[in-house]
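# here is my input, please return the structure:
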Amino acid sequence: MSREGSAGAPGVDPEQLWLGSDRPRRGRKPAYSREVITAAAVALADTEGLEAVTMRKVAAQVGAGVMSLYSYAPDKETLLHLMVDHVSGELPTAHPLTGDWRADLKAIAHLQRAHMLRHPWLPAALTTRRVPGPHTLAFLERALAALRPAGMDGAAKLEVFAQLTAFVAGHVAHEMAQAAMTQSPDRTAAEARYLAVVAADGHHPELAEALSAPGRPLAPEATFSRFLNRLIDGLDTD
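Okay, here's the model as predicted:
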C-alpha cells in the first residue's frame, strides 16, 4: 500500500513526533530538515490545495528523493500534523490580554479567521483530530489564559476553545465557498429566482417573512463578527 494516504496508516505517536528528534536516526547527516520539508508542503497546499500535497510533489519541491522524506514524515497524516503546527507558529501569543474574557476570545477568533484565510486548506485539515504540537500548544495556552477570568473549570475552557475553533473553521469554509459562488453570477441569480418562487408559493410562510426582512451587511468581516458575537455572548460559564 502506498504511504501517500493516511488510510490504513498507524496512528501518529505524539511523543515520537513532537518530543523526539526531527533527524533520521541512522545514516549520514541529512541534506534537509523537517522544517524545510514541512514549509514546502505548506507552500504547496497554499497554492494548489490540500489534495495536491503528496510526498512525491513535496520531494520535488525540495529537490529530494521521495523515499528520503519518509525519514521525516512516514505518511501524509504525519505530514499534515507537521503542517498544521508549522502554520500555527504564525499566530501571535504575546499580545496583552484585556481581562475581559469575551472580548479577548473574540480577538482570538478574529486571529484564527485571518490565519485560516491565509491558509485555505486549514479548515479541512482541522476536521481530523490533531495532536497539538509546540506552536499549537502555545496558542492554546494563550486562549486558556484569556478564559481564566470566566471562572470555568479546565474541562469547560478546553471545550470552549474547541467549540470556537470549530466555529471559525466552519465559517471560513462557508465564507470561501460563498466567495467562489460570486464567480458564477448566473448560478447566484438562478438560486435567487428559485427562492423567490418558493417563498411565494404559500407553503413556506416563515421563509417568506425572513426573505422580506431588511438585509444585513454582507461584508465578510461584518458577517463573521455578527455570528461570533452570538456565539460568545451566549456562552454559559457554568
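# use CA for all of it now, contacts and neighbours both
Fine.
# report the secondary structure state of the residue in the chain sticking out farthest from the centre.
Distance to the chain centre peaks in the chain at G202, reaching 41.0 Å (criterion: Cα atoms, centre = their mean). In three-state terms, and counting by DSSP: H, G, I helix; E, B strand; the rest coil, G202 is coil.
# would you mind measuring from it to R193?
With distances defined as Cα to Cα, to the nearest Å, the gap from G202 to R193 amounts to 16 Å.
# then P96?
Here P96 is placed at a distance of 49 Å from R193 (Cα to Cα).
# burial of R118, as a residue count?
12 (other Cα atoms under 10 Å).
# typo on my end, A200
The number of residues packed near A200 is 12, by other Cα under 10 Å.
# let's see this one next, to set against the first:
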Amino acid sequence: MPTEGNAGAPAVDPQQLWLGSDQPRRGRKPAYSREAITAAAVALADAEGLEAVTMRKVAAEVGAAVMSLYSYAPDKETLLNLMVDHVTAELPATYPLTGDWRADLKTIARLQRDHMLRHPWLPGALTTRRVPGPHTLAFLERALAALRPAGLDGAAKLEVFAQLTAFVAGHVAHETAQAALAQSPERAAAEARYLAVVATDGKHPELAEALSTPGRPLTPDDTFTRFLNRLIGGLDTD
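Down below sits the predicted model:
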C-alpha cells in the first residue's frame, strides 16, 4: 500500500529507481512523466517548505489522480530521493580543479551553500540517508577528484565529502533560521534581553565572557567563510 510519510515506507531499491524505466510498464501512455511530477514536488517545496509536499498536492499540481502518481513514486521517500537528485542537476559537475584540494573543497562548499539557499528545504531532506542518483553521483565524482591530491584512501575521501556536505547543510539551516529571526525584530530583541539576563546571573561565566567579546563580522558570507576555513584547516590527511 502506498504511503505519504517515511514511517513504514518500503526501502528504496536503487537499481529500480535509477536504472529502471521512469515510465509505468503497463497501461496507456501516460499524460505526464516522472520528471514533471518531481519538478512539481520541487516547486511546492521551494514555495511552501518540505512539509507541504504530499502526494495529494503534487497530484493536484500536475493534474493527475493521486493513485496514478504511485506508479512513478510509490511513497514519499522515493519522491524525496527524486527531488534531491533533480535539484542536484543544478550543481556543476565539470568545474575546473586547481590541484589545491583545500581550495577546491572550499569551492565545492560554496557551490553547495548557494544551491541549498536556493532550495531551503534541501538540508532537511538530507538529514536521512538518500540513494544517490545520476546527478548526485556526477557531483560526487568531481568532489572525489578534487580530493585526489590529498592522498586519502577512497573511504576517507567519502568521509570528507560527507562531513563537508553535513557542515554546509547544518550551516544553511541555521542561516535560514537566522534570516527568519531577522524578519521579527521583536523576537530578536526578546532573545537578546534573555541572553543579557543569563549572562549576568553568575551561573554562566564562560557565556558571559563570550558575549562580552567584540563581535566579528556577522554578514552571512563572512560567517560562512570563517566557519568553512576552520573546518577545512582542521582536516587531517593522515
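# TM-score for this pair?
The TM-score (TM-score structural alignment, normalised by the length of the first structure) is 0.97; 238 aligned residues with a Cα RMSD of 1.1 Å.
# what does A41 of the second structure align to in the first structure?
When the structures are aligned by TM-score structural alignment, the residue of the first structure matched to A41 of the second structure is A41.
# show me what the helix or strand containing that match is packed up against.
For A41 of the first structure, the host element (DSSP states H and E) is helix 34-48. With contacts defined as 3 or more Cα pairs under 8 Å, 6 or more residues apart in numbering; DSSP states H and E, the secondary structure elements packing on helix 34-48 of the first structure are helix 55-62, helix 76-88.
# redo those as CSV? Include mean neighbour count and distance to A45 of the first structure.
Formatted as CSV, those follow (neighbours: other Cα atoms under 10 Å; distance: least, Cα to Cα, whole Å):
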stretch, mean neighbour count, distance to A45 of the first structure
helix 55-62, 18, 10
helix 76-88, 22, 9
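# which residue ranges of the second structure form helices?
If DSSP state H is used as the criterion, the helices of the second structure fall at 14, 34-48, 55-62, 66-69, 76-88, 101-118, 122-125, 134-146, 154-182, 185-199, 205-212, 220-233.
# tell me the most buried of the ones you listed?
Greatest average neighbour count among those goes to helix 76-88 (a mean of 22), per mean count of other Cα atoms under 10 Å.
# angle of it against helix 101-118?
120 degrees (axes from the mean of the first three to the mean of the last three Cα atoms, to 10 degrees).
# give me the residues contacting helix 76-88 of the second structure.
The contact list for helix 76-88 of the second structure (Cα atoms under 8 Å, 6 or more residues apart in numbering) reads 3-6, 9, 12, 17, 38-39, 41-42, 54-55, 73, 122, 125, 130-136, 139.
# check stretch 16-30 of the first structure too.
Counting by Cα under 8 Å, 6+ apart, stretch 16-30 of the first structure makes contact with 33-34, 71-72, 133-134, all of which sit outside it.
# farthest pair within these?
Looking at those by Cα to Cα, the two members farthest from one another are S71 and P134, with 20.4 Å of separation.
# gap between S33 of the second structure and A39 of the second structure?
Per Cα to Cα, S33 of the second structure is found 10 Å from A39 of the second structure.
# again, but for A65 of the second structure
Between A65 of the second structure and A39 of the second structure the computed distance is 17 Å (Cα to Cα).
# what of P185 of the second structure?
35 Å.
# do the same with V168 of the second structure
For V168 of the second structure, the distance to A39 of the second structure - Cα to Cα - is 24 Å.
# cool, A189 of the second structure as well?
Distance, A189 of the second structure to A39 of the second structure, using Cα to Cα: 39 Å.
# with K157 of the second structure instead?
Distance of K157 of the second structure to A39 of the second structure, given as Cα to Cα: 31 Å.
# to which residue of the second structure is H171 of the first structure aligned?
In the superposition onto the second structure, H171 of the first structure corresponds to H171 when matched by TM-score structural alignment.
# ok, for that match, nearest residue in space, not its chain neighbours?
F224 (7.5 Å; Cα to Cα, 6 or more residues apart in numbering).
# much appreciated, bye for now.
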